[in-house]
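>>> Need the 3D shape of this:
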Amino acid sequence: MPRWRLATATLLAAGALLGLAACSDKAAQKPAPRGPVQVGVVTLKPERQTVTTELPGRTTAFLSAEIRPQVGGIVQKRLFTEGAQVKAGQVLYQLDASPFEVALGSAQAAQAKARSAVATAQNNARRNAELVKIDAISRQVYDDSQALLAQAQSDLAVATAAVENARINVGYTRIKAPISGRTTTSTVTPGALVTANQTAALTTISQIDPLYVDVTQSTTEVLRLKRDMAQGRFQKMDGGDARITVLLEDGSPYPHPGRLQFSGVNVNPTTGAITLRAVIPNPDGLLMPGMYVRAVLQAGVNEQALLVPQQGVTRDAAGNASVLLVGAENKVERRRIQVGDAVGNRWLATGGIQTGERVLVDGLQRVKVGDTVQPVEVQVQPQGQGPARPQGQGAAPAAPASSAPAAAATPASSAAAR
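Next up is the predicted model:
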């Protein structure tokens, strides 16, 4: 065989071998078909949930009294410690009582004079009564003596009232606490001149145990709660007055619950809200009048509440909430829902979802709408107790649900879910 034919045959055989090798490499690089992605789901079940409303409010003293003098004079003593607790009837200030004691003595002297005049008039009237019987005096003289007796008795009553008034004024020089409570700073010092019913208060006493919490609630919220109660979505709390829990300015809960005392009947035309007043025990004096607080009001009980884990809820640019559901054929679908208040790390669903539906809470980044998945039931732990974990010992571990914040839907997860 000629050499050139042998070389050609060799080249053709080598090319065929290279082609077969390339085909084998492509076949080896082709990925095997993937099975359904395993995701974590939570099946919604009705729960008993207390319906609460969180409202802003301010604390107000249960009783408050501004102390003003009822008579004028010079302050001789301050008989209390500023900021201390005082009792009703305790003397707070001592005014100079000398002018009022002199006035009392003068009134008592006038009273004694009037009493003597009454005695004289009584004697004259008694004698004239005997003389008129025997016609020793005229009827006119007898009538005049009776009139003088009545006038003397009236003068005595006026003098007695003047004595009582002077005695009261002497008592007013000892300025007393009308209520029990804690005092503020004193606006006067010994030696200061004060006048009766002056504009500036000497001090203020506030009773802060218990304490009022005045909160405002919009009429929209009031109407919604009344409508939900009328439609049977929740029932009224048992035991009378609604309970109320206070959250302090730093977010910490106040240890003593209170009760709602009354709800206003007039709407503020400026704010469109009504005022509610609660009574809160304050044995430790932790709360002070004027503090800003948040009041959590227990409005009723929802026996069929549906709570959706927050990590399964995403929101669009308009703030609309939606979830990914696993349907009957294990296919992923998106559903827009309505949510209300947050209950720990879950949202209270108010519409768009039903009992028994499976909400995807784990693996949102690995699936999209229409995918067929392998759902694994997980249990969402209460807030602060770690990520969701599969139920049952045979279930494979799901990816941690806490890898993304529960309340925030990241753009990546939303895009993957779509």
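>>> Could you use CA atoms for every contact and neighbour count after this?
Fine.
>>> buried sites along the top helix by length along the chain?
Criterion DSSP state H: the longest helix present in the chain is helix 98-133. Residues 100-101, 103-104, 106-108, 110-111, 114-115, 117-118, 121-122, 124-125, 128-129, 131-132 are the ones in helix 98-133 that count as buried (16 or more other C-alpha atoms under 10 Å).
>>> one more to put side by side:
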Amino acid sequence: MKSFLPSIALLSALLATSCNDKPAAQDAGAFATPEVEVLEASPGKAVTSVRIPGRMEPYLQAEVRARVTGIVLDRCYQEGQLVKEGDILFKIDSAPLQAAVDACKADVSRSEAVLKDARDKLAKYSVLVEGGGVSKREYNLALAGKEQAEAEYAAAEAKLEQAMQELGYATVTSPIGGRVRRALVTKGALCNKNELTHLTTVEQIDPIYVRFSAPSAELSKSRRSITSGEAEGIPFDKICVKLILPDGREYPHEGKLFFSDMAVDPLTDTVEMRAEFPNKDLELLPGAYVRIAFDTAVQRNIYRIPRDAVMRTAQSAMVYIVGPGNKLEARPVETERLDGKNWIVTKGLKPGDKIVVSKTSYLMPGIPVSIAAPAAPEAGQNTAGH
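You can find the predicted model right below:
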């Protein structure tokens, strides 16, 4: 028991010493001034870009349909073949059509003979009516007969022309140059001109279009920025469009904007647009889902702030500014988007502001800080605006 009592006294002394030292250590840490790195704000420019999904569409597309009724005798092309305008694609049985042409020719000959007889009769009556050999009524009937014969002859010639056109339609040719898709009818199929039987489709895909819809709100925002002078507009014919393929690769050839609708689709609140791309290797195919990207404007007076220097909530964003007396100030800012590792800040900063870019999660407004020596800047960036 005697040996145990000194041990208790020694332990109590050690605990008392430890407790006396702890407040001193806490006081020393509480008054330590944090050292932070800062970035001096300098306004710069940033390109506003959009990335939108779209669908490939042929430059020209023609549905080849039957214009006469008949049996398909032959298909004169290989599916997927490149054809020129006027190349023969199908042949339809022309025998009934040839017979119709022959019948119309006969009608023309008969009408021509009737017209000749009517003209001779009128010429004869023209002489007789002056001498009283025929009455005025008989002369008028002869004149009417001649005019009727002329009308019948003209109608017969028109029917012959129509029959010859239909005979020509029995040979189905390509209306445009391009690649022919699969045949929708086979040899022996019956085509009907009243139903406009769809035979095949010819598409020209060099160049090729991409159709997409841009949100009207984004376009309106861009126009307002340009009108107010906050951004520089890019002329429509100078906008270069990039194409991202379905596998994620970027198409090696740039395109250009070709069309922008002048109305907003009320169902989707978007504006339909179209871009044109060269397609000499025929790598791009109609119907493919792709993404396009292009620049719309160049923003002025923006600041690029490192991502970790911006503290964000669901409603707002803020940065720490080193103010007078090296005391921290919480500055609300408006951020537009991320550009790589930097936020694009459009409002809330002014040139020369010292923005804290380190230890932001351990700081609070109003405390004094010391500014660390500047670190080596990242490649391509040396101030908050460039």
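>>> Helices of the stretch 151-300 of structure 2, start to end?
Using DSSP state H, counting those that start in this stretch, the helices found in the stretch 151-300 of structure 2 span residues 216-228.
>>> Tell me the counterpart of S252 of structure 1 in structure 2.
Under the alignment (TM-score structural alignment), S252 of structure 1 maps onto R249 of structure 2.
>>> ugh, typo on my part, it should be L193 of structure 1
So, by TM-score structural alignment, L193 of structure 1 is matched to L190.
>>> Its match against V68, yeah?
No - if you go by C-alpha atoms under 8 Å, L190 of structure 2 and V68 don't touch, sitting 10.2 Å apart.
>>> higher neighbour count, these two?
V68 (25 against 17; other C-alpha atoms under 10 Å).
>>> Please report the distance of that one from L363 of structure 2.
Applying C-alpha to C-alpha, to the nearest Å, the value for V68 of structure 2 to L363 of structure 2 is 84 Å.
>>> ok, now L196 of structure 2?
L196 of structure 2 is 77 Å from L363 of structure 2, by C-alpha to C-alpha.
>>> Over to G29 of structure 2?
14 Å.
>>> neighbour-wise, which of the two wins?
L363 (16 against 10).
>>> Could you give the number of residues near the spatially closest residue to N192 of structure 2 that is not a sequence neighbour?
Excluding its sequence neighbours, the residue lying closest to N192 of structure 2 (C-alpha to C-alpha, 6 or more residues apart in numbering) is T69, at 4.3 Å. Residues lying near T69 of structure 2 (other C-alpha under 10 Å) number 22.
>>> Return the residue of structure 1 aligned against T69 of structure 2.
Alignment note: T69 of structure 2 maps to G72 in structure 1; criterion TM-score structural alignment.
>>> ok, its match - contacts?
L193, V194, T195, A196 (C-alpha atoms under 8 Å, 6 or more residues apart in numbering).
>>> looking at those residues, which has the most residues close by?
In the contacts of G72 of structure 1, the most neighbours by other C-alpha under 10 Å go to V194, 19 neighbours.
>>> Next one: that residue from A177 of structure 1, what distance?
Look at V194 of structure 1 and A177 of structure 1: by C-alpha to C-alpha, they are 17 Å apart.
>>> What of T8 of structure 1?
Distance of T8 of structure 1 to A177 of structure 1, computed by C-alpha to C-alpha: 124 Å.
>>> Of those two, which one has the most company?
A177 (21 against 11).
>>> My read is that that one contacts A88, right?
Yes - the pair A177 of structure 1 / A88 is scored as a contact, 5.1 Å apart, by C-alpha under 8 Å.
>>> Tell me the counterpart of K280 of structure 2 in structure 1.
Per TM-score structural alignment, K280 of structure 2 is aligned with P283.
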